[in-house]
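Visitor: all I have is the shape, not the residue letters:
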């Protein structure tokens, strides 16, 4: 199975870009690290906040994914068209337990999806890998996804104009999980019954649901 075929069958017309929650009729938008500011009064990073965020996204991931689930790890890399290639390995290689998976990564190029000046000069390369959570260094991946705006490690590399967007697509359970940065994450599903327990158990983290 490839990503395009799966999406056409299960999540028709959904675009893999930030705010998947706003595109789909069934989902939960979580607010992370509530009431804990990213910086201290002296402008140093508030590491307590990041620790809370890491714990929250790990809990949510573990509620949604089991080690043997089949998933697509999808990464959007944004680049100038004149740039010959994007170093996808900087996103995948550090987080794969088995480097043989690098040979299985698929790529498709799309128009740049955001409204900016001279958007036609840019493009999006979308990489996807069919694997299982047990194949990934999940903890490090989740941290890198949430560290977008701050000099925290781990970080995704290989990007030229925008930080990569990474989506976890559980094709066993028909659920998609996206961390947009340290402020929050989104979960959508074909059937709300599959994510209702998240809403009930972690209601205090919920920003919106539908």
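Guide: Noted; the coordinates are in hand. A quick note: this is a predicted structure, and the numbers were derived from the prediction, not measured.

Visitor: all contacts plus neighbour counts: C-alpha atoms, from now on.
Guide: OK.

Visitor: now the one helix or strand residue 167 maps to: buried residues?
Guide: Taking DSSP states H and E as the criterion, residue 167 maps to strand 162-170. For strand 162-170, the neighbour count (16 or more other CA atoms under 10 Å) marks 163-170 as buried.

Visitor: between the residues you listed, which is nearest residue 20?
Guide: residue 167 (9.9 Å; CA to CA).

Visitor: show me the contacts for the closest one.
Guide: 16, 73-75, 176-179 (CA atoms under 8 Å, 6 or more residues apart in numbering).

Visitor: which strand or helix spans residue 207?
Guide: strand 206-209.

Visitor: alongside the first one, take a look at this:
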């Protein structure tokens, strides 16, 4: 499973992105931390998600996990919550390395910082995945609410050539290779 989806991503969506995508606002105009904001986030993201994916769709989940148990900015983020939701799924894992370039002002040189992280993969029919709880957990993360999901979760359909990524309560991205698929998501949102 993991080899298939990694090859697919490399050939279709390098770095889990594409030039063709839409970004959707989820939290505005409500203030951070309010119930109104969180309720709106969950309603908007669920509506978009259900326009993009149907219950019988087969999807991959690509989960980027830095395996940080204590987040300095947001406190304890219930790091195992996502995996408790996926307890009935077959999860495969791979360790990857990300190289970031940073500028050292003291030495005036560019340095490379190597960050190791785990990627976990799930392949399932959507109806067996508690996506509403996952999306709500992602929305909770930066709001300091629990349960929260601090991992980056990408929902990928190889049949539809789509990636759905809610990055936090501010917004989500839908990447595609087909403009028509993005238009359907956009029309359903407005």
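Guide: Received the coordinates, thanks. Remember, it's a predicted structure, so these values are computed and weren't measured experimentally.

Visitor: drop the TM-score for these two in here.
Guide: After superposition, the two chains reach a TM-score (TM-score structural alignment, normalised by the length of structure 2) of 0.79; 172 aligned residues with a CA RMSD of 2.5 Å.

Visitor: how about the strands of structure 2, start to end?
Guide: 21-25, 58-65, 91-104, 109-125, 152-157, 162-168, 171-176 (DSSP state E).

Visitor: can you put those in JSON lines and add distance to residue 43 of structure 2?
Guide: Output for those, formatted as JSON lines (distance: least, CA to CA, whole Å):
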{"stretch": "strand 21-25", "distance to residue 43 of structure 2": "12"}
{"stretch": "strand 58-65", "distance to residue 43 of structure 2": "21"}
{"stretch": "strand 91-104", "distance to residue 43 of structure 2": "28"}
{"stretch": "strand 109-125", "distance to residue 43 of structure 2": "22"}
{"stretch": "strand 152-157", "distance to residue 43 of structure 2": "18"}
{"stretch": "strand 162-168", "distance to residue 43 of structure 2": "13"}
{"stretch": "strand 171-176", "distance to residue 43 of structure 2": "12"}
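
Visitor: most tightly packed of the ones you listed?
Guide: Comparing the strands of structure 2 by mean neighbour count (mean count of other CA atoms under 10 Å), strand 162-168 comes out on top with a mean of 23.

Visitor: so it versus strand 171-176, what angle?
Guide: Going by axes from the mean of the first three to the mean of the last three CA atoms, to 10 degrees, strand 162-168 of structure 2 is angled at 170 degrees with respect to strand 171-176.

Visitor: what's the angle between strand 162-168 of structure 2 and strand 152-157?
Guide: Going by the same axes, to 10 degrees, strand 162-168 of structure 2 makes 160 degrees with strand 152-157.

Visitor: how about residue 8 of structure 2, what does it touch?
Guide: So residue 8 of structure 2 contacts residue 158 (CA under 8 Å, 6+ apart).

Visitor: aligned partner of it in structure 1?
Guide: Under the alignment by TM-score structural alignment, residue 8 of structure 2 pairs with residue 6 in structure 1.

Visitor: who touches the spatially most central residue of structure 2 in this structure?
Guide: Against the mean C-alpha coordinate of structure 2, by CA atoms, centre = their mean, the closest residue is residue 153 at 2.9 Å. By CA under 8 Å, 6+ apart, residue 153 of structure 2 lies in contact with 61-64, 165-167.

Visitor: that one maps to what in structure 1?
Guide: Per TM-score structural alignment, residue 153 of structure 2 is aligned with residue 166.

Visitor: still on that earlier bit, how about the strand holding residue 207 of structure 1: buried residues?
Guide: 206, 209.

Visitor: what span of structure 2 is the top helix by length along structure 1 aligned with?
Guide: If you go by DSSP state H, structure 1 has its longest helix at helix 47-64. Helix 47-64 of structure 1 corresponds to residues 35-52 in structure 2, going by TM-score structural alignment.
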